[in-house]
Each structure stands twice: as structure tokens, then as C-alpha cells.
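Asks: Dropping the sequence and predicted coords here.
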Amino acid sequence: MTSILDQYEQASQSTQRVKTPAEPMISSGYINMQLDDNVPMFSKQKMKLSPTDLITHAAVSSDNLVLAMANGRLFRLDLKAPDCETEIHYTKFVQANSKLTGLFLDPLGYHLLMAFAAKTKDGYPELVYLHQKSMKLKSVSKSRSYEVTEVGWNSENTSSTTTGPILLGTSQGHILETELEANSDRMFTASEQYWKQIFDIGKGQDTPITGIQFHRVGSTSKYFIFVTTPTRLYQFIGHAIVTDDKPSLQSVFYAYLTIPETGFQEIPSTLKYSKLQFFFDTNNKPKTFAWLTEPGIFYGQLDPTSQQNSNSLVTQGSLINYPSGPDGKESAPLSFVLTEFHAVLMYSDRVKVVSLLNQELVHEDIFPEVHGKLKTIIRDVIKRTIWVFTDKTVYRYKVIREERNLWRIYSDKEEFDLAKQYCQNNPAFLDMINVKQAELLFSKGEYKSSAEVFAETQRSFETICLKFLECDQIDALKVYLTKRLQSLTSEDKTLISMIVIWMTELYLSQLGLLRRTGKENSVEYKVIQTDLEQFLAQPKVADCMQHVKSVIYDLMSSHGDKQNLLKLTIMNEDHENVVAQYIYRKNYLGAINTLQSLKKPELFYQFAPVLMEESPKHFVNALISQGARLNPAKLLPAFLSCQNDATHVSEVTRYLEFMLQHFNVKNMAIHNYLLTLYAEHDHLALMRYLAREGQNISLVNFDVHYALRLCREKNLSEACVNLSALLGLWESAVELALQVDVALAKSVANMPEDDEMQKQLWLNIAEHVITKNQDLKEAMRFLEECPHIKIEDILPFFSDVVTIDHFREPICQSLQEYNNQIEETKAEIEEATKSAEYVRAEIHSFRNRSVRVCVTAECCLCHITLLLRPFYLFPCGHNFHSDCLTGEIMPILSQARRNQLNELQTQLRLRTNIELSTETSTGLPYREVLKNEIDDIVASECIFCGEYMINCIDKPFIADEDWDRVMKEWE
């Protein structure tokens, strides 16, 4: 249960805590919220320790706590094992007339040094060493001439048995270098590896050293050493001699032995003490330092790698004033520790926390007198904890998010990048910083930079736009709109559309103003034009343009900016408008080139009437370049609408001939239109076309009836002859051909495949020719050209005055041919008779043929003795049981043959012997007839040598359904 005193202390702490001003409520687009929490930044906790006497000195390092008490005892506690505390009576190991002046614990908590001063003149100072695991103190023998006031530990030492090289500061201003090693064989007592004085700050005067620190610069042999006195801060920089990874720091001071004292910072002070503190980053490298003096705390950043000033490592050094006390005066604290952003000041009755950035008091704790006066404050550099010691109690401070207010401080100091770094990604904080930065840039006239920052805020869109419009900063407004556009998502379609339209209007207005003033070729115009093109090319703008392009087109048209209008249509792939713009400007070749590059057939069909009319040659070239991508049938309306002059006809014909020749177009409308052009303008080309199409009406690609009607209208007789013949109107074709040329009629007469039709056509030709001129020689040529016509066929065409003597020779020749035909028929009959007699003889010889079967012969299917059951023998030598062959042949028979075989077997099995013995009309018993029919089905051929085996050549040996089973058997 908490004691009354503890409750009073907690109440005092809460009432004395400095209240930081509350942040105003945010109203910049975010939901109103309190920006900070109520958890205190610094809060102390009383440790449950019970010292046996008043505390005089304390040291904490790496969770190892050491207290020196007024009763001459040393209290030690490992905070990781709080039940294992120890006490040592240290006065037994030192002279009686000495007093403890300092307690120094190395960063790892292994090595403890206790400094003693003599109470009387006949005494001497002492330095005592104690190891963490030892209960026995050992006096450092060579230290009796020096009163040690400060120890500079080696921060790179990791050994638990040796301190490594360390520096000691004395009350006379001497700087000593030594190394202490604990000997485990003698209860971890110390022995000096070496002991030497390396520098004297006092130059013979008593100048007590109040602080000393040394650190290596990176991984080099370069070291820097900070030493403080009550009024001065010294910096020593130089290279140490490193042996076995241990530096000898004496060489650092060599350069300072022969030069005047200039490398120090002096601050006048009446105090007899001062304090030097370092803050280390997460890599245990010194980052900042602070030096307590009477006027204030001298604070600065450390930059060991800086090359600007080789004599000083301090950057951004400043003096931090102390906060006012209860009496309104600023008094120096007794001690302090340094955190990353604050200095924790210790007075006799209170602890104050001051910001290192704005020097404001952020926290204050008052300690009741009942716990005694504050003795010291210590920061464990390894564990990063803060400890406060009074006479009777020990407190530990907990630091919670000490960087929480840094964003506000840096923002007030106009260091906005740092403010954003420490705003903890809080959108409300970040928005406040950006607003303040943007307003500052605007007030300085840096409008474009201000616009970029304004775009990242939640300020009203309209307010910011009006702000730039009022001061006529169009370029800055465009920057703001561009940034806002980039931050929008695809869901903000309305705002995106508005910004795109507005920015386009701004660009067009600027370009229009420059054109009106004659500056179209100026650098400014080119820059704005380039910016407009880049703006329109942005993906987000391109997506939006699909919805608002009509508005943008209207804007560009209203500004008379045809060039950008054309570019925009091309950029948006609004191909219809691109081509339309070219045609509107009568740039037909540009329109054709655009169509060729786009390769969009629908646009060719759309603009074909205009382009074919205005530029037929170039347009047909473009059509030919597209090849099969275009459907010629869809271009027919454009071809039909053209003027019927020679140029257009020639180009259309050229395109259609190209498509027919290279892509074998079979569309009837295309062929009909081409045939029409031929009929009207090129008769020779028409005849070549009809010849290419051939005389097979099922293979021609045009409408034959339409072609015949057209050719009749144009009086193209020769073409009509070909078309009539194509339709099978042979007599009409021959009749029409006789009007043109007899040779043409003869060629038509040879076309029919029917001999009778050929004969009839030739007779028609012969009748026409003979009736006309009664030319006997011509009639004889007809007999030679057509073998189907005989002399007797043409005799009726001659007049009665012609005597038979004129036809004696043809008639005799005809009779001789008939006689030859009769002789050939007789020879064929005799040859057929001989063949029939030979077949009958072969059949008779087969009836008496026999085959010898051995007793050991086996069935080729079941491999059982053949003579056990009825069997079949084949001339090829294969033998099969009748039932085996029937079972093997059954699956391969057709369904009809299978049904027939089953029916025959059933009749043979069910019929009685009397019925089976009955003779049929052939003279054979009915049984023999059934068996012969069964044999014809089953044994028509050998199953191994016949057609069945040939048909099974592509059949797999193993069926799909049996594959798994066979694979298992093979395994």
C-alpha cells in the first residue's frame, strides 16, 4: 500500500508539471481531434532501496548501481538481479584522514574508481580501484601525488578485466594516461599497466578538471578529447599511436605543447564546478555535447568528419539559459544530464527539464524535504536511463516520446524539413507544417514553391486558387493544380475533370495571348506549348480526356488553335476526328497517310467516298497496302459514288484486279462490278476475265445470268457466246457464234461432254455452212474434225442436184469402218468363250484337291490339337477350329452379317434331322446348304492373311481400357 509521503510526492509531481500549451483544434480537412496525449514526457519512479545511511555519492552504468554512504560503506546492486545486493566497508582500505570526493564507474559497469582527498595537510590524495566481482579495494599506488577529479573512460573497451587506456583529470589541471588491470588470482585487485602525465592544462596553476571525454573518429587513428574546467572547454584533436588495438593518447597532445592556448571556449563563471555531458546515438557514437557553466549550458552538435575547422568539432554551438526559479531569478543547477532533445537540470530541491531547441521549460518536479536534498543526477549511457539521488532515496526517470513536440518547435523556427521529420507521420501535424511553410513562401514571393507546398495541404481548394488569381500568378496556379491533380485518385472523377478543363483553358489562354502579340515563335511560346503537350500526355489526363474531350475540343476551337486540336485528336487516338480535320483542311494526302498508319478498316470505309473522289490514285495505293485487312465489298458504295471518268474507273479496276489476283476474292458483288466495268470500258479485258473464270458454272464467281444480260445490252456477241455456253445453252451459243465466226462455233461445239450433243451441234454447224454455199470440200473437213459425224448424216444438207459420185470415197470408207467394227466384236466374243472354259476347268480341279493333316497339328488360335474338333484349312497353311474361328470373326463382322450368321447357326441347331436331310432345289440337302452359307461368312478368308489383318494395321495391340492392367502385369 502506498505511504502517505509517496502519495504526497506523486501529487506534488503532478501539480508542478509544466503544462505545455494545448494545440488548437484542427480545421483543415481533418476530423477535429486533440493533437497530443496526456502521458507525461518525464515521469519519476521511486526505487525500493533501503540504504543503511545517508547517500553521499552514486554511480550507475549498464544497470549496475553503486552508492557511497556516510557510514563509510559502499552499496552495490545489479539491477538485473535485485536480490543480490552487497555492501563493502571501504574506509578500511584508505587512510583515516581522507574523504571521498568522487565515484567513477566505467560504461560497462565492471570497473569502479573512488577518488579521495586528504582532510589535513599531512595527508595525501588516493585513488582506489574496485572490480565488480571483488569485495576488496586496491589503492592505485602512483596516484598519491594527484587528486583525481574526473575520469575519461575508454568507450571502445569491452574487456571485463582491464579498463583499456583511460584519462584522469586532477585538481591541479594535470591529465594522466593509465590502464588498470584486474588480477583474478588476487581477488581482482588492480595493477597499473603504465602511468604517465601527458598534459598540464593549468600550466603550473591549480585548475581543477571538471570533465574529460575522448572518442575515436570513425575507424581511423584520429581521436578527439574534450576537457573542461569551471571556466573553459578545451578540444584536442590528433592521431594516437595504436598498438594491439590500444591507443596511446599522449601523441594527441604533442601538437599542443608548443603552441599558445587557443583551442578552447571560455565562459566566465564564479562557480567552483562545471559539468560535461555527451549524448550518444544508437551506434554509441557521440552526437551532441553540453557543458554546464554559470551563465548557462553551452550546447552544440559534434561533427568529427567536418573539414571546415580542423581545430574544433563543434557545430551550431549556442548558450542555453536556465529557467527562472521560484524567486524569479535564473540560477545554475548543481548538475544535469543530457538527452537527445532536452537537458535535465538538478537543483537542491527540484528537477527541471529544458528543451534544447527553444529553451522552454517543459517539465518540473519538486522533491519533498522529507527525502533529503538532491545529491546528484546520472544518465546510464548504455541503458539510456536517468537516475536521481537524494540523501535517502533513489529515483529513476522514465522518458516517453520526448520528441513529441519537436515538430512544433522546428516549425516555429521555420525549419520545416526537420519539423516534418519529427511529426510522426501524423497527417494533422504535417498539414499544419505545410500550411505554415506555404504561407511563408507566399509572403516571400516564391509563388511556385508555395503552390507546391499548398498542394500537399488540406486547405480549401477555392481559397488557394483565389489566392493566386488575386496576385495574377497563373504559372503558380498551374503548379498548384498540377500537384493537386497528381494527388487525386481515380474515384475523384469530377474534380479531375474540372482541373483538366481549367488547366487546358489556362494554357490555351497563354498561347492565344502570345499569338495575338506576334510572339508565336518566341521561346516562351515554345515552353508553354511543350508544357501543354506534356500535360495532355499524362496518364491521368488521358483517361479523363475520354469523358471531357468534347469540351476540350470546343475550347481549342474557340481559341482558334487548330494545331493543338489536331495534336490532341492524335494523342487521344480519336482517329475519326484526326482524319476529319485533315479533310476539312483539304490535306487529303495527310488523311490518307493517317489512315495507313492507323490500320483501322472502319475508318477506311467511312472516309472512302471523299478520298476516292478527291485523290483516287493515292487512296487506291493505300487500299492496296492494307491488303486483306479490308473487305472490298464494303468499299463498293464509295466506288459507285465516284465520277464515271477514266481516272476513277482505272483506279477502281486496278484495286479490284489486285484483290482478285493476290487474295482470290470470291465475293459475287465484287466480280459483278468488275465485269460491269469491263463491259463498259474494256472489252478485251472482259474476254480475258471470262477465260480465267473457265467453263465450269459451279466454279465461276460472278452472276452468269446478269453477265449475259449485260453483254446482250452492250452487243458483245463473243462474250454472249461464252456465257451461253457456260449456262449450257449450247444450241443458242452455236447459233450466236455462227453469226460471229465459224471457228468460234466449232470451239463451242467441242465443249459438251455428251457425244450426242456434240454431234447435234456439229450437224447444226454443218447445216449452216453446207446450206449456205454447198461446198463439198468444206463438208469433207467436217467429217475429219468431228468423228461423231458420218457421211450419211450430212448428205441431207446437200441439194438434189448433187450426184452420189461425189461421195463415193467417203461412203466406201464408212462401209469399211463398219466391217472393221464387226470383226473386232467377233474376236472379243471368242476370247470371252475361251476364258469361261478355263475357269470351269479350274473349278473342276479344285473339287479333287486334298490336304494332309498331321496328328500333331494345332489350332492357330487356341493352340490345341486340331483334330479334336471340326476345323478349317486355308491354302495359306493356317488352321483353325471352327468354333475358334467363329468366335474370332464374330466381333469384326458387320451387324447385318452377324445377325445372318446367328440366324443360320440357330436353324442348323433347331431343325430336325428330317428337315435337314430334305433336298433343296439345288439337289443338295438343306443341312449342306446351311453349312455352305455359314462357311461363306466365317471362312471366306484367312483371318491372319486376309483383308481383316490389313485393316487392323493401325489398331493398337493393347486397348486403352486394358492399359493399366497390362502395366501392372509388366511390373
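Replies: The structure has been received and is ready for your questions.
Asks: rest of the way, CA atoms for contacts and neighbours
Replies: Will do.
Asks: For the stretch 701-850 of the chain, which segments count as strands?
Replies: Counting by DSSP state E, counting those that start in this stretch, the stretch 701-850 of the chain has no strands at all.
Asks: now the helices: where do they sit in it?
Replies: 704-713, 717-726, 730-740, 742-749, 755-773, 776-785, 791-794, 808-847 (DSSP state H, counting those that start in this stretch).
Asks: Over to the stretch 1-150 of the chain?
Replies: 4-16.
Asks: Helix or strand: which one has residue 529?
Replies: In the assignment (DSSP states H and E), residue 529 maps to helix 523-536.
Asks: returning to what we had before: deepest-packed of the helices of the stretch 701-850 of the chain, please.
Replies: Counting by mean count of other C-alpha atoms under 10 Å, helix 717-726 has the highest mean neighbour count of these, with a mean of 22.
Asks: From the chain's centre, how far out is it? Work that out for me.
Replies: 69 Å (C-alpha atoms, centre = their mean, to the nearest Å).
Asks: and it with helix 704-713, angle?
Replies: 150 degrees (axes from the mean of the first three to the mean of the last three C-alpha atoms, to 10 degrees).
Asks: What angle do helix 730-740 and helix 717-726 make with each other?
Replies: Going by the same axes, to 10 degrees, helix 717-726 makes 160 degrees with helix 730-740.
Asks: what's helix 717-726 packed up against?
Replies: helix 683-693, helix 704-713, helix 730-740 (3 or more C-alpha pairs under 8 Å, 6 or more residues apart in numbering; DSSP states H and E).
Asks: another one to put next to it:
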Amino acid sequence: MMQSNQNGIFVKIGHDFKKDLRVNKLGTVKKLEVSNGELVIIQSQPNSPCIRMNVSQTTRDRPGELAVGLTSKDELERVHVSPCGRHAILSSREGDNFYINLRSNTVYPVRKIKGTITAVAWNPDIGNAETGHILLGTNKGIMIETSITSTGRENFVKEYQWSVIDREQSISDIYLFLTNDDDPKQSRWLLVACIPGRLFVIQATIDTSPRSNYVGSTSLQAGWVAMPEKELNIFGAFFKQRDPFSLKSQEGSLSCSRLRLHADGKTPDVYKFVWLGSAGFTVGTLHLQGENIRSIIKEERTVEHRRVEGSIEWPISLSLTEYHVLVLFPSRLTALSYYTGTVVYEDVWQRDFGEGIDLSFDATSQIHWLCTKNALLKYKPNDETRYVWKVYLERGDFARALAIARERKSMDADAFELVLRRQADKYISDKNYGAAAEILANSSESFETLVLRLIIDDDRKKTGLRTLLDKKLEQLRENDDRMKKDTLFMWLLEMQLSELGEARKEMNGVGGNSNEGIEKVERLTRQMHAFLMRKNVQETVQKLKGAIYRLMQNHADLDSQLFVANLLKDYETMLRIRTGKDQHREALGTLVSVGSAELFYQFSPLLLPFIPSPLIEALKKCASVRPQKMIPILCAVSDEKSADILLSYVEWSISFPSAPQSLHNIFISLLAKMHPTRLLGYLESQGKDVSGVRYSMDHAIRTAKHHDVKRCVVFLYCVAEMWSEATNIALNEMSDIKLGKRIAEWMDSCLNDDLGGLIQINSTVSIETRRAIWLSIARAMIESGEEVGKCLYVLTESKDAIKIQDLLPLLPEFTRMEELKDPLVACLKEHSTKISSLQQRMKDASETADEMRTMSEKMKKRVTMVRATDVCESCRCSLCTRTFYAFACKHLFHRDCLEREMKHFISEEESKRLEMLVEKERRLLAELEYEDRKGNKGYSNQEKEELAIELSSKISDIIGRECPLCSNMAIEQMDVPFFTDEQFKAECDSWSF
């Protein structure tokens, strides 16, 4: 095996037939065909005219030498292998044809088809079991449609007489393409056929739905026996066209007529072709999805045959790659550029290989196989695009040049940069700065150099500069230089803000507010918003939000600043902007949606003067806002317009029992300032008990005094039990004797609440205070000129707080006695009645004390009789066998039984204490018994006996307090269940089977 230079456009590997491929019976090789790793060679060897081998990289089988039933004068002329590498058709010089199943290496004669098959159009939907519908072209210009099974049987054979070619013209090559199979009954197909001098391209609509000649039993029984057979051929539509589209060239022999196709690796449904003719070869493209027949095929150029010493050097065969045409000559292989026709590669093999015979291309492995007399050579493309980018660049096809240069960037970085610069220069010369910037952004040239090319003060160049910066920003990743990323972002934002500001200025200028100006502003705004919302700048926007805000403030662009704040959920900035733009309701909507108490505290004072009612309603609905913190803030900015609404919010806040004292104090302040007439009603609603009011008494008094609400001051003094001060204001400052009397009556009612019968429990009002207050009331009445009789009635109203003798010095000097008679008599009678009542009460108390003393003496002498036959109420054993307890109700218990019974009535803590006392007593009695047995009696034993008595007394206090059967303690247990829920469930479960 021989291998060529690895750096060439094609790498060659040579195999000797006998040494490397182990072909034993080798005659004169005539044709070679390779497809999907299956290689078939035909030779002039009667016993084994066909050699088949698998040359794929995964498997390498020993060559199979296939015998074909030929006459002695006949030999194989042509071989055709399907693209899938499963089927092959052999054709002889005399017109006999054979089918090879390459899976089983079995040869089958095709008896229904006669004539040398020079071309086969394989079906794109070919399967492994059979060939499907295929077209065969013969050396007589006949087209044959057939389908061959894997056993070599022809399903049908249909010959087409094609009127557009002469009878004796041979079919060089044919290809079939299925271009549209959406509807099987109307599939679009394309046929490309090559004959010497002409290249046909034919479109047809073909019904490819399944067909069969089967006749059912029902039809047979009905008499439909003579129905004609249904034709199975489908490609007849191709040959009904009288004048199909074709390309023409100078006619020549069959050996100078070839057509080779190669799929375009970049564009689907596009094939490159090379068409060999007598004048040279033509290259072009085949667009399967062309709109019309003339747009399907396109000729690029024709390269004439090379002349050597005046004579044409005729090629033997040719092949095609994506970028080159490979031409086989007797002693060499030449590769010409598909685009320029110049020779870029030439391989002249050594003489002992023999002359070149045939050239075949395997599309699966992208290897070109060349057969000589004694060797088999294969050529594989190796970086064949190394010069193609230059061709595209010179032709101005920058897209393809750039695509190829990008693929080879690791091998030739300068080529990539050159293409970028040339393309950018072209765009700049065309003043397409945006496109130039997109190209330059991919260049490795220094950033400063690129910017200087686009930084000229021109609107179109500004667009190019912005595009360049944008592309550079997109190329940066998270781990790249943060400062560079921040700088690019701020630069881009500055440019967009400037452009947006200029557009707004133009819109507001002469002829402003035009549709065109408005649309431009809206478009620029959308562009900037999309820029700020990009995923790759989100972190930068968050990090530089302060700088972004300042930049937008410099451009006086509050709308953009508001958008950024909304994007970052920066609600504080949003609210500040909205309140600054007098968008108070929108600001309130933001506050409500966010629900942040801190934002409410911060911005509610700014909203209260403008939208007081909606703000207060929002505050009531926001559970996180604390009224005790919010109300003082609002009070500082309230005015006459919002005061009443603020007052309603405070009133709503204090309606909750948990409202703190500070809110009540604020409510008092607001009421005293705005609605002093409502203050007394609120104070009365809080009650008259100073310990029960929810406001600060000192604050309330100071506020009422400050706003000169005297009735409220009097009420507060009374609640605070400052009777003298309250009476002084009522009589001296308000001259309201009735109010003074009500104060005195309130004071007396408090005194009665503190008196139980005749015994004073906790009086906060001294007798001297009552006497002084009632005297001041009487003095005020006398000084006001009231009648003496009404003045003396105060004696009754005061409930003996003052006496007639207290009033006499206050009466005028010339008061007549007749006016004093009735009051004096009534006063004496009342005193007499009270003295009698007091005497009766003292007598009743003395009798009650005597009865209690008698009952006590009887109780001391009462005894309980215990008989020897009495038993314990708990264990029903004899009572006298051990220590027992006898209750006055006649129930008797042993002490230990009583301890057990009383555990149901005492608390857990007392139960533990009882157990501890019983244990101590037990140990102590055991020690005493031990001492008695030893005969030791002394002072220590006496102490232990006293301690035992004390323990027994404590135990009795716990268990002997009440009878466990009939006392109040036992009666209270009537409604207690016998079992808890858990005990009852457990008891029920214990009875289940």
C-alpha cells in the first residue's frame, strides 16, 4: 500500500490488486463502480468477469469473484451500483443483462430486458428488498422503466420511445429526483438525462400511489374476468413532452459524454454538476426547487479540453467534489477548480500501475476511486477549501468567502481577517455602515482602530458605530473584563439616549407631532427598551443602576428612568419619578401592588394633599402598615382639605381593641383642634373608670386645656377623681351650678361604690373633701341669689356631707326664721330616722353574735360514735384494724384508702406532695420503731415524734379536708366522664373479638 503527501488538496492511497486486495484471477479491468462502500469491478476474465468487495472502513472482506453466464464471444461492458450499495446491474456487449444482490453475492439474469444498459436512474426511495421504479438507458437511445426484486425477477418492463433523440444515440447518464411528495397521487419529479451533445431537464407530475393487478373473488364471480391489466409503470409522463428543455453542446462520441452531480454541502436541494462534451466540460448548478424549468439548471462556465502538441487530450472519465472537477487521463489525475477552471492538483502515478481505466465517486465516504491496469487508487479531499475563499473574495461573494475562511480560521487566521476587512471596506464604500460594523465586530483588529473608522459625526456612521459596540457587547461573556463590558454598555446607552432626545426635539419643533416623528420616537424607545431587557446586560443594569439614573437625568428622560426602575423592581425610584411627574394615582397603584409598609411611610405624605381619600382607603387595606407609625407622619403634612379624611383614618384605627394609647392621644388632639364638640362624646365613650380608659389622662387634660374645652377638662378631672379642681372650674369659670352638682353626685356615687354597708372599704374621697365641695356648691347658690329654701335643699342632696350648722354662717344676715323652719324640721326628722335605723342594726348584730357563740359551744361538745362492726367505705374491711378517718357526714375510711380516693380530687402537684409526705412519715415511723426495739429513748426520739405528728397533720390537711363521697368537691365531679376518649377507645377495643 502506498500513501501520498498528506498536505495536498487530495490524499492518495494506492492498493495493488494482487498484493493488497488479494485478487487472484485478474484480467483486463474495464469498469469500476463504488457506492456506500461496495466496490464492483468488471474485467475481461471469462471465469470471473465480476469482482465485488466491501471497501468500507468498518469491514474489509476478501474480494468475491462472481461468475456470469456469458457466451464465449461476449464480455461485460457496463456496471451500475445503487446509492445504498445493495443492488447492481451488469450489462454485456451483446445486450445480456444481469442483476446482483450485493448482500448475498448472487447473480440473476434479467431476461426481459435486452440491450446494453449505459445508464441507470436509481429511485430516491430505493429499498433493500427491491429496486423500486427505476429508469434504464441503453446504447440505442431506448428508455426502459422496470422494478427488480432481490431475486432478480422483473415486476414489469416498460420501454419508452423517446422522440427527441435519434434511435442510435446512446444514453450517457440519467438521474431521478423526487422534489415534492406531499400528495402521492401528484408527486413532483425531476429527470436529468444526458446524451452526446444534449442535456435534458424534465419535470413531471407522477402518481406514485401503490398499484396492483390483483383481481378479487367477488369481481371474478360477477363476471369481470376480462378486465385489462393495470399498468404498473409511472414515469411515462417524462416522455410525453415533445420539446423538453435542454442544454446543447457540440456533439461527440459516447466516450466524451458524461454527467456527474455532487450535492451542495451548504444549500439543501442544490446540486453542482459537470457535463463532459466533445468541446470540453461545463460546470453549473441544479436547483431542484426552482420555480420553472429554466431556473432549475444554471450554467456557470465551460472549460475547453487541453491540447497537447496541437491535439486534444481526451479525458477517460471524470468526477466532482464540492469545489473541484477531477479529470482522469491515461497517466494522471487532474483536479481543476470548479470556479476558475484552473488546475490546482495533479497526480502522475508510476508506470508500473499501468494506464488509467475508470474513476468512480463514493458519496458515503467522500472518496474517489481510480482504477488502473494493476492498481486501485483512492483520493480523499484534504482541506480543499484552502484557496476557494480567495475565489469567492475576488468574485465579491463575501458570504461564502467568509464562511470558508471561518471554517479554516484555526489554520489560516489571516485569511479570515482579510475577508472581513475587504467585506467591511466594500460596505463602507457603499455607505452601508451598519453592515460594515457587523463584519468588523468579528475582526481581531484592535477595538480602538475599529472605532476610529466609524466615529465620524455622521448619522449613518453613528448607526455603524452603535452596531459595532452592540456586537462587541454581545460577544462578551460573564467571565470577560467587567470594566470593558460596563463601558460598552454605558456608551451604547448614551448614544441611544442622545438619539432619542434629538428625535423628541425634532418632533416638538416646527411641524412637530407628525406621525413620522411620533413613529420614530416610538421606534427608538422600543429599541432602547429591548436593549435594556437583554439577558446579557441584566447584571450590568442592576450593578450600574445609579449611573444609569444619573445619565437619564442628564438627558431629562424621566420615562426611560421609570422604565429602568420598573425593570429592576426599584419601586422607590418609580414612586419618586411618578410623584415628581404628578402621577399620584399611578404612584398609589404602585404602592398598593407592592404592599411595602416602608414605601407607604415614605411616600404617603407626598400623596395625601392630592388624593387623600384613595390614599386612606389604600392604607386601610394594607395589613403591613402600622397606623401608630403612619398617622404621626400624615399629621405633620395634613391641611384643611385632608384633615377630615385623616381624622376618619385615625377613628378607624382606634376602633380595634389592640390600638395603642398613642393613637387615642392623636385622635384627642385632632378632635380638640378640628371638632371640639365631638371630644366630650369620645371621652364619655371611654368610660369613667380611670383604669379602663385607653388614652393618656395627662395628654387629654393638657390638650383640653390648650384648646379651652372646659367641659372636657371638667370630665377628665372627674375621671381622674380630681373633684375639687373639677368643681372649681364648673362653679368659678363656667358659673354652672348644675354641673357642679353633677360633679358632686358623681363623687358620691364613687363613694357608695367604695362603701359596703356602714363599713368603708377603700374610699378615695375624704369626708373633708365632700364637705368642702358641697359647701362650695351651697356658697355658689347663695351668692347667685337662690332662694333660701332651695339652698337648704343642698343638705338633702349632699347626703349628710354638710349640716345645717355649716350653712348658717353662709346665709344672709337678715334671713327670716320662717324660711329655715321646714328645712330644720326635715333635717331633725331625717337624723332621728337614721339614729333609729342604726340602733336596730346594732341590735341585730348583737343577736347574731350570740347565736354564733352558742353554736360554737355545741360543736365543741359534739362526738362521733365508731362501732367495732363499722367498715371502711372504700375497701369494706373492718375499720378498726388500722388508722382511719371519720367525717361529720358519718362516712369512715382507712387512711391509706382515703389517700387513694383523694388522688382523684387533688391536683397533680398536691398528689406529688402527698406521696412525698407519706414516704417521709413511713421512714420516720420505721426509725422510731427501730429505736423502741433497741430500748433507746432520748431527746432525739422526742424530736422525731414531734416531726411525725407534724407530718401526719400535713397529710390530714390534704386528705381530710372534705369527704370524697358527699362533699362539694365530690358533687363538682358529677359532670366529669368516667373515661377519657383514649381510655374509652382502649376499653372498647379490649371487648372486641
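Replies: Cool, got the structure. Keep in mind that what you see is a predicted model, and the values were worked out from it rather than measured.
Asks: that older thread, quick one: contacts of the helix holding residue 529 of the first structure?
Replies: 504, 507, 510-511, 514, 519-520, 541-542, 568 (C-alpha atoms under 8 Å, 6 or more residues apart in numbering).
Asks: rerun that using 6 Å as the cut-off
Replies: For helix 523-536 of the first structure, there are no external contacting residues (C-alpha atoms under 6 Å, 6 or more residues apart in numbering).
Asks: Mind telling me what element residue 397 of the first structure is part of?
Replies: Short version, using DSSP H and E: residue 397 of the first structure is in strand 394-399.
Asks: Following the chain past that strand, name the next helix or strand.
Replies: Downstream of strand 394-399 of the first structure (by DSSP H and E), the next one is helix 406-412.
Asks: What sits closest to residue 111 of the second structure if chain neighbours are left out?
Replies: residue 97 (7.2 Å; C-alpha to C-alpha, 6 or more residues apart in numbering).
Asks: The one you found matches what in the first structure?
Replies: Using TM-score structural alignment as the criterion, residue 97 of the second structure maps onto residue 127 of the first structure.
Asks: For that match, list the residues it contacts.
Replies: 114-115, 139-140, 143.
Asks: Distance to residue 649 of the first structure and neighbour count for those - can I get that in TSV?
Replies: Below are those laid out as TSV (distance: C-alpha to C-alpha, whole Å; neighbours: other C-alpha atoms under 10 Å):
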residue	distance to residue 649 of the first structure	neighbour count
114	118	22
115	120	25
139	124	20
140	122	18
143	122	19
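Asks: Return the subset of those lying in strands.
Replies: 114-115, 139 (DSSP state E).
Asks: out of those, who's nearest residue 669 of the first structure?
Replies: Of all these, residue 114 has the smallest distance to residue 669 of the first structure: 116.3 Å, by C-alpha to C-alpha.
Asks: ok, that closest one - contacts?
Replies: 102-103, 127-128.
Asks: Residue 133 of the second structure versus residue 925 of the second structure, what's the distance?
Replies: 122 Å (C-alpha to C-alpha, to the nearest Å).
Asks: Which one of these two is surrounded by more residues?
Replies: Set side by side, residue 925 of the second structure and residue 133 show more neighbours around residue 133, with 22 against 14, by other C-alpha atoms under 10 Å.
Asks: okay if I get the contacts of residue 127 of the first structure as CSV plus distance to residue 225 of the first structure?
Replies: Converted to CSV, the contacts of residue 127 of the first structure look like this (distance: C-alpha to C-alpha, whole Å):
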residue, distance to residue 225 of the first structure
114, 22
115, 22
139, 27
140, 24
143, 22
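Asks: can I assume residue 439 of the second structure sits in a strand?
Replies: No - the assignment for residue 439 of the second structure, made by DSSP: H, G, I helix; E, B strand; the rest coil, is helix rather than a strand.
Asks: tally of neighbours for residue 327 of the second structure?
Replies: 21.
Asks: corresponding residue for it in the first structure?
Replies: Using TM-score structural alignment, residue 327 of the second structure pairs with residue 345 in the first structure.
Asks: Hmm, its match is touching residue 354, no?
Replies: No - in terms of C-alpha atoms under 6 Å, residue 345 of the first structure does not count as a neighbour of residue 354; the distance is 7.6 Å.
Asks: list residues touching both of these two?
Replies: Between them, residue 345 of the first structure and residue 354 share no contacting residue, judged by C-alpha under 6 Å, 6+ apart.
Asks: So which residues make contact with stretch 737-751 of the second structure?
Replies: 727, 730-731.
Asks: Nearest to residue 949 of the second structure among those?
Replies: Nearest member of those to residue 949 of the second structure, counting by C-alpha to C-alpha, is residue 727, at 64.8 Å.
Asks: what sits against the closest one?
Replies: Neighbouring residues of residue 727 of the second structure by C-alpha under 6 Å, 6+ apart: residue 740.
Asks: Go again with 7 Å.
Replies: 740, 743 (C-alpha atoms under 7 Å, 6 or more residues apart in numbering).
Asks: which position in the first structure aligns with it?
Replies: Aligned partner of residue 727 of the second structure by TM-score structural alignment: residue 734.
Asks: that older thread, quick one: the contacts of stretch 737-751 of the second structure as a markdown table, columns for distance to residue 602 of the second structure too.
Replies: Shown next, in a markdown table, are those (distance: C-alpha to C-alpha, whole Å):
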| residue | distance to residue 602 of the second structure |
| --- | --- |
| 727 | 47 |
| 730 | 46 |
| 731 | 49 |
